[in-house]
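Novice: below: sequence and its predicted model.
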Amino acid sequence: MIVVIGKSGQLARELAASAPDTTVCLGRDDIDITNAQSINTTLQQYSASAVINASAYTAVDNAESEQEQAFLINDTAVGLLGEYCAAHNLHLVQVSTDYVFNGQHHTPVEVDALRDPIGVYGASKAAGEQALESIHGLSYTLIRTAWVYSRFGNNFVHTMLRLMKEKPQLGVIADQVGTPTCAAGLAQACLFAAYHAVQGNHHWTDQGVASWYDFAVAIQRLAVAKGLLDKAVPVNPITTADYPTPAQRPAYSVLSKSTLKTAFADVEQKHWEARLASMLDTLN
């Protein structure tokens, strides 16, 4: 049995859908991961072999004014889960983010690159990574990912589909580059890591590179072809400066996936457009 921390998020829902017979998902009403006693009391009820932490504070802009909450969930709770797993011989799969880097690279960022976050969200996730590294005897997989979307919940794809129905035209940022990542594929990577106790730090995104503008154009093209949109509207490239936000975003978020060839060789990797097409099919 694999215990998934999280129930309503995109990744947790994909994990539950992917492995309904071998996972149990625990939400906020089931466990308080900021409290060591709650973790101990709750997790001891399960004969688990691994824990996947699919819970996180991900409100990037809100984190700038809610620093304490961001660090509580992304740092303190991660350390508490790690301590429990180390004490009970459980493998922990922790999901992290491209935001632990500064976005100033020009080639895919390697797993051992220097952490240098540019905002509170990234700093809280980086602190969580360091918390795991400091726990003696912990068996864990750290999976960094980026630009996650799914058929579930609120995400860029659902937002674009809604706006493309409502607006006569859209402006989408073209100077931030990364890789769209479907949560369905990420879930398979997390499950593989849990089943096989994959060790160390790794990056998982879908294949290829895109800007948010490229991503939006592909969403519209595929959605029109699949009958999810009646017609196309103009999608115009804009700059980050044209759309200011409280938190700074990394300009370059392409993560190197060099370790996947050996550590995740049996997990299927696909180009982001192929994953997007498959995900849109589920919305019909």
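Specialist: Looks like it came in fine. Numbers count the residues shown, from 1 in each chain.
Novice: contacts, neighbours, all on C-alpha from now
Specialist: Will do.
Novice: can you give me the strands for the protein?
Specialist: Secondary structure of the chain (DSSP state E): strands at 2-5, 23-26, 50-53, 91-97, 140-145, 148-149, 170-173, 177-178, 181-182, 200-203, 210-211, 235-238.
Novice: let's have those strands in CSV, adding distance to Ala277 and mean neighbour count.
Specialist: Converted to CSV, those look like this (distance: least, Cα to Cα, whole Å; neighbours: other Cα atoms under 10 Å):
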stretch, distance to Ala277, mean neighbour count
strand 2-5, 27, 24
strand 23-26, 27, 21
strand 50-53, 27, 26
strand 91-97, 24, 26
strand 140-145, 20, 23
strand 148-149, 12, 20
strand 170-173, 20, 18
strand 177-178, 18, 22
strand 181-182, 10, 26
strand 200-203, 22, 20
strand 210-211, 15, 21
strand 235-238, 19, 16
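Novice: the structure to be compared is supplied as follows:
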Amino acid sequence: MKRTHLPLNALRVFDAAARHLSFTRAADELAVTPAAVGQQIRALEDVLGVVLFRRTPKGLELTDEASAGLEALRSGFLHFEDAVRAMQAGQSSHVYTIAAPREFFAAWLAPKLAAFRKENPEVRFSLVANEEADFTEANLDLAVRWAEGPGEHEGVALGETGQVCVGEGCWIAWPGDPAPEGEGCDSPLLTVGDAGQALAAAAAGMGKARVPVLLAQSWLENGRLPAVGASEPGRHGYWLIAPTPQWRQKKVKALVAFLAG
């Protein structure tokens, strides 16, 4: 098929439907109706002369023909994204848009970004407080998330993973540790909004909290905590993540190497 005849929009719909194995979820991603997704898939099947999906009692399944072309298709879309970003690089090569938890930015990330900017005075930063912000909608370059891993994106762990106990008394709960087991307490006497507030409450003598090791270390170094207990290994940690196209950018590689080094 000639390049000028490629059904790019239908291929984009097929990629979304193949990832979700659901016309409804693909429609949500693409902001169209499930019927429109179905129409695009049928039109693509007519053009290609193959069946792309089978309906089974468990839901949608890809046919062998669909699976055979999926990896190459997704590779092609990544190249398209790389091309667009390369064309945009002239405007944005020195601007970073980053999403991060507020407490993590204040305690750890801000000093690191200041040090990076000292070595690269031309760079500018735009910070987004919602670390769960969508990369496309928020035009993010990178995000920091408290998670078990990078998920569907590329990523590196920042510092030590796991948690550590700080303070004394009854437990302080926060979203990352919403129901800590009480030792002599039936339930947490204090619930706060994030790990930074849990640390502040523990430092003020309001109880004890289980918080990220990396965050506690920064408070200890800044003299905001007298001491911390032994760390508890865990799968959660602060992860620096980005979709593959962003991860490949020269400017993103430079900042990732600095922060993770």
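Specialist: Perfect, I can see it now. Here the structure is a predicted model, which means the values were calculated and not measured.
Novice: any idea what the TM-score is?
Specialist: The TM-score (TM-score structural alignment, normalised by the length of the second structure) is 0.23; 108 aligned residues with a Cα RMSD of 6.3 Å.
Novice: hmm, back to that, the strands of the first structure: which one's closest to Ala189 of the first structure?
Specialist: Ala189 of the first structure lies closest to strand 140-145 among the strands of the first structure, at 8.6 Å (Cα to Cα).
Novice: which strands or helices does that closest one pack on?
Specialist: strand 91-97, strand 200-203 (3 or more Cα pairs under 8 Å, 6 or more residues apart in numbering; DSSP states H and E).
Novice: quick one, it and strand 91-97 angle?
Specialist: Relative orientation of strand 140-145 of the first structure versus strand 91-97 (axes from the mean of the first three to the mean of the last three Cα atoms, to 10 degrees): 20 degrees.
Novice: quick one on the thing from earlier: for the strands of the first structure, which one sits closest to Ser278 of the first structure?
Specialist: The nearest among these, by Cα to Cα, is strand 181-182 at 9.4 Å.
Novice: returning to that earlier point: wait, which of the strands of the first structure is closest to Phe156 of the first structure?
Specialist: strand 148-149 (6.6 Å).
Novice: what's that closest one packed up against?
Specialist: strand 181-182.
Novice: 10 Å instead, please
Specialist: helix 10-18, helix 156-166, strand 181-182, helix 183-196 (3 or more Cα pairs under 10 Å, 6 or more residues apart in numbering; DSSP states H and E).
Novice: now those in CSV, with distance to Leu280 of the first structure?
Specialist: CSV is the format used below for those (distance: least, Cα to Cα, whole Å):
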stretch, distance to Leu280 of the first structure
helix 10-18, 15
helix 156-166, 9
strand 181-182, 11
helix 183-196, 12
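Novice: which one of those is the most hemmed in?
Specialist: Across these, averaging neighbours per residue (mean count of other Cα atoms under 10 Å) puts strand 181-182 on top, at a mean of 26.
Novice: show me the contacts for Val37 of the second structure.
Specialist: Val37 of the second structure sits next to 10, 13-14, 16-17, 22-27, 30, 43 when contact means Cα atoms under 10 Å, 6 or more residues apart in numbering.
Novice: hmm, try it at 8 Å
Specialist: Counting by Cα atoms under 8 Å, 6 or more residues apart in numbering, Val37 of the second structure touches 13, 17, 23, 26-27.
Novice: am I right that it is in a helix?
Specialist: Yes: according to DSSP: H, G, I helix; E, B strand; the rest coil, Val37 of the second structure belongs to a helix.
Novice: now render the helices and strands packed on strand 140-145 of the first structure as CSV, adding distance to Ala225 of the first structure.
Specialist: As requested, those are exported to CSV (distance: least, Cα to Cα, whole Å):
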stretch, distance to Ala225 of the first structure
strand 91-97, 32
strand 200-203, 32
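Novice: helix or strand: which one has Asp28 of the second structure?
Specialist: helix 23-30 (DSSP states H and E).
Novice: mind listing what's buried in that helix?
Specialist: By 16 or more other Cα atoms under 10 Å, the buried positions in helix 23-30 of the second structure come out as 23-27.
Novice: of those residues, closest to Glu71 of the second structure?
Specialist: Ala26 (17.9 Å).
Novice: wait, what's in contact with that closest one?
Specialist: Applying Cα under 8 Å, 6+ apart, the residues near Ala26 of the second structure are 13, 16-17, 20, 34, 37.
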